[in-house]
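Engineer: My questions concern the predicted model and sequence given below.
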Amino acid sequence: MAVISIIIPVRNRKEYTRHILDQIYTQISQTNLDNISVIVIDDGSTDGTPEIICAQFPEVKLIQGDGSLWWTGAICLGMEYALEKLSSDYFVWVNDDISISEEFLMNLNDICDSPVNCNRIIGGIVRDRTYPDWIVFSGMVNKKLIRSLDFFAKEETKEVDTLNGNIAIIPRSVVDKIGLPDSDKFQHYGGDFEFVLRAKNAGFSVVLSRKIQAITDYQMTDFIRYMPPWMQWKIQPNLSKRKEIIIGFTNLKSHYNIWHQVNINSYGAKYIPSWKYFIFYFRQIIKVLSSDFWSQNKIDQEINNYFKQQNVPSAIAKAIMSQINSK
């Protein structure tokens, strides 16, 4: 059987960490899949996460950071460990805030044991618990996120351009050829997209499979924080919240921070001059502020089109529009 390493980056979310590890080890014990190892990279948690791991899950290979790794740096450390210490054939990225399907590890093992998958990256899908037909994390085709199960109407596995890192299966052949994710340019956001794009450009296939599934409790607030900044600006009711949106452009925890956006837009460039970041920043600030002068029809049309693209459940869409119109 293939040697598989599940790599989970965590920080200060002990209940999430406990939950995902409990699921994984329950399935391992039920299926006798002793070819699967779990590597957890704890990036400086102060809430007792590493202590819980050591006490309740002694089988975990625990790597501890100092709080400066972020997502991509943690993933790289885990992959290095899996490569050098465990001689892994497959590296499996898993985020801690999901609940894996009952057949997750069996399907994972079948995928990794199939010779057809030794040269392709396979992504899984994460669905919302309340609205299970809504895919909240998956992949992208033609710069559009895959949000509906209709994508798999004819095939269980389909080719895509890139993947979210919430669930991704990477064969060793990919790492041997292109190395690890770029933790310098993409410290927190974008490390998954960039790595998968680089693999595809190197000739590897990238597919999304509905056989690898999980669910998560995706709240309306989660959806809002991934909306474009100007849309968030229209939703937020007060100055303090709007200030947070502006700060987000220079906050690594924000998906729209300028380094992530400029680096992914300039993907493949060997050098990106600093002025590009400044120009991008000021253009985004102007767009956010100018949205206060747009007609309500334009705002409604833009946001409703966005909802349609994202396959947003009607209850969530109505609640957000009600919040905007009540301002």
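Structural biologist: Done, it's in.

Engineer: When you work out contacts or count neighbours from here on, use the C-alpha atoms and nothing else.
Structural biologist: Noted.

Engineer: ok, and what's touching the one helix or strand Val196 maps to?
Structural biologist: Val196 belongs to helix 191-201 when assigned by DSSP states H and E. Outside helix 191-201, the residues within contact range by Cα atoms under 8 Å, 6 or more residues apart in numbering are 71-72, 121, 161-165, 174, 178, 180-183, 205-206, 264, 267.

Engineer: which of those residues are buried?
Structural biologist: Using 16 or more other Cα atoms under 10 Å as the burial test, these include 71-72, 121, 161-165, 174, 180-183, 205-206, 264 as buried.

Engineer: between these, which is closest to Ser87?
Structural biologist: Val174 (14.1 Å; Cα to Cα).

Engineer: Go ahead and confirm the closest one touches Phe204.
Structural biologist: Yes. Under the criterion of Cα atoms under 8 Å, Val174 makes contact with Phe204 at 7.4 Å.

Engineer: Spell out which residues are contacts of both of the two.
Structural biologist: Asn119, Arg120.

Engineer: in the helix holding Val196, what counts as buried?
Structural biologist: Neighbour-count burial for helix 191-201 flags Gly191, Asp192, Phe193, Glu194, Phe195, Val196, Leu197, Arg198, Ala199, Lys200 (criterion: 16+ other Cα under 10 Å).

Engineer: Distance-wise, check Val207 relative to Ser99.
Structural biologist: Counting by Cα to Cα, to the nearest Å, the gap from Val207 to Ser99 is 21 Å.

Engineer: Relative to Asp43, how far out is Gln301?
Structural biologist: Distance of Gln301 to Asp43, computed by Cα to Cα: 42 Å.

Engineer: one more structure, for comparison:
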Amino acid sequence: MKIAALLTCFNRKNKTLACLQSLFNIVPNCHVYLVDDGSTDETSETIKQTYPQVHIIKGNGNLFWSRGMYTAWKEAIKGSYDFYLWLNDDIELYPFFLKELMECMAYGQNQCIVSGLIENFEKTEILYGGSDKNKKLIQPNKTPQEITFMNGNVVLIPAYVVDKIGIIDPIFHHDLGDVDYGLSAIENNIKVYTTTRPIAAGYKNDFCRIRKWNTSLKQRFKKLNSPLGSPISINFYFRKKHFGIINAIVFSIYLYIINLLPDSLVEKIWGETYKDK
């Protein structure tokens, strides 16, 4: 069984190294393809010294998560692997992570996608994995549960799926690439499951991408349309692709409205919804 792990990183050397250590402790022969998207904290140099077997791909500093993962995957598929493992570099894997992923994969007859449940380091809260059709975060259960909206923190994808739907869509810059891939799989009759239990610990990124407070109108739209925001053009593409042109138009107008309105009015109408938590 040949597995290629795919990661992208930028300026969080210690977290990246901890993630790699947790992986190699469990799967010492795993082939790793890591995109370093212009780190200035000596991430690449340290990884070369500590884990010389890692395939490091230099980014241009403008890839971010989705395009970084696309770049890593594009290189990895040259190796004809049986499985591709997405890893966020800010997670630490549990010793049983691969066993759990493979058991859930077998549940789907090796023709599905499995997204691992991720909890906080205190083991008190599920952070990621996936959500159901009502966007409710899925919790641990005795059997794998179907996901509608997939998180890309730890995901196992068999070659079967890649042969059928390809790799991550390079249109996506940072956000939505994982959700899009899961929806594309479902639309091609490929099931997406969660694991039955958490398989890694990670950090919660609970900030709002689509609106910033206490800024000028110009700064607000600049942030919205930046890679770490929620660009209107990419949202339009995503929603048209999966939910139709009307949905895409309506949501684009909605993005404009909530960014045009002043803070006080947005707070009055939507409360804490668009504030960083």
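Structural biologist: Now that the structure is in, tell me what you want to look at. Being a predicted model, the structure only gives us computed values, none of them experimental.

Engineer: quick one: TM-score?
Structural biologist: The TM-score (TM-score structural alignment, normalised by the length of the second structure) is 0.85; 276 aligned residues with a Cα RMSD of 3.3 Å.

Engineer: Next, the angle from the helix or strand following the helix holding Val196 of the first structure to helix 191-201.
Structural biologist: Next helix or strand after helix 191-201 of the first structure toward the C-terminus (DSSP H and E): strand 205-216. Counting by axes from the mean of the first three to the mean of the last three Cα atoms, to 10 degrees, strand 205-216 of the first structure points 160 degrees away from the direction of helix 191-201.

Engineer: who's in contact with strand 205-216 of the first structure?
Structural biologist: Residues outside strand 205-216 of the first structure that contact it (Cα under 8 Å, 6+ apart): 97-101, 104, 107-108, 119-129, 132, 138-139, 152, 156-163, 196, 199-200.

Engineer: Can I have the buried ones of those residues as a PyMOL selection?
Structural biologist: Here is the PyMOL selection string for the buried members of these, based on 16+ other Cα under 10 Å:
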select buried, resi 97+98+99+100+101+104+108+119+120+121+122+123+124+125+126+127+128+129+138+139+157+160+161+162+163+196+199+200
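
Engineer: quick one: buried residues of the helix or strand containing Ser322 of the first structure?
Structural biologist: Per DSSP H and E, Ser322 of the first structure falls inside helix 314-325. Applying a neighbour-count criterion of 16+ other Cα under 10 Å, one finds Ile316, Ala317, Ile320, Ile324 buried in helix 314-325 of the first structure.

Engineer: so can I have TSV of the residues you listed showing distance to Gln30 of the first structure?
Structural biologist: As requested, those are exported to TSV (distance: Cα to Cα, whole Å):
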residue	distance to Gln30 of the first structure
Ile316	38
Ala317	41
Ile320	43
Ile324	49
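
Engineer: From the residues you listed, pick the one nearest Ser87 of the first structure.
Structural biologist: Nearest to Ser87 of the first structure among the buried residues of helix 314-325 of the first structure, counting by Cα to Cα, is Ile316 at 45.3 Å.

Engineer: so who does that closest one touch?
Structural biologist: Ile316 of the first structure sits next to Met220 when contact means Cα under 8 Å, 6+ apart.

Engineer: Give the other helices and strands that the host helix or strand of Asn14 of the second structure contacts.
Structural biologist: Using DSSP H and E, Asn14 of the second structure sits in helix 13-26. Applying 3 or more Cα pairs under 8 Å, 6 or more residues apart in numbering; DSSP states H and E, we find helix 13-26 of the second structure packed against helix 43-50, strand 92-93.

Engineer: Distance to Tyr33 of the second structure added to the ones you listed, as a markdown table?
Structural biologist: Below are these laid out as a markdown table (distance: least, Cα to Cα, whole Å):
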| stretch | distance to Tyr33 of the second structure |
| --- | --- |
| helix 43-50 | 12 |
| strand 92-93 | 17 |
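
Engineer: just checking, Arg220 of the second structure touches Asn259?
Structural biologist: Yes. Contact criterion Cα under 8 Å: Arg220 of the second structure and Asn259 qualify, at 6.7 Å.

Engineer: Pull up the overlap in contacts between these two.
Structural biologist: Arg211.

Engineer: For Leu62 of the first structure, pull up the helix or strand it's in.
Structural biologist: Per DSSP H and E: Leu62 of the first structure is located in strand 61-65.

Engineer: Now do that strand: which range of the second structure does it align onto?
Structural biologist: Per TM-score structural alignment, the counterpart of strand 61-65 of the first structure in the second structure is residues 55-59.

Engineer: hang on, isn't Phe307 of the first structure packed against Ala319?
Structural biologist: No. Phe307 of the first structure lies out of contact with Ala319 (Cα under 8 Å); the separation is 11.9 Å.

Engineer: ok, then the element right after the lengthiest helix in the second structure?
Structural biologist: Assignment by DSSP state H gives helix 245-260 as the longest helix of the second structure. Next in sequence after helix 245-260 of the second structure, counting helices and strands by DSSP H and E, comes helix 263-270.

Engineer: for the aligned residue in the first structure for Trp86 of the second structure, what are its contacts?
Structural biologist: Matched to the first structure by TM-score structural alignment, Trp86 of the second structure sits across from Trp93. Listed by Cα under 8 Å, 6+ apart, the contact partners of Trp93 of the first structure are Ile6, Ile7, Ile8, Ile75, Gly165, Asn166, Ile167, Ala168, Ile169.

Engineer: before we move on, which element is Trp93 of the first structure in?
Structural biologist: If you go by DSSP H and E, Trp93 of the first structure is part of strand 90-94.

Engineer: Run the angle between that strand and helix 191-201 for me.
Structural biologist: Angle of strand 90-94 of the first structure versus helix 191-201, following the same axes, to 10 degrees, is 150 degrees.

Engineer: Quick one: average offset of strand 90-94 of the first structure versus the second structure, please.
Structural biologist: For strand 90-94 of the first structure, the mean deviation from the second structure after alignment is 0.7 Å (mean Cα distance after the TM-score superposition for the first structure).
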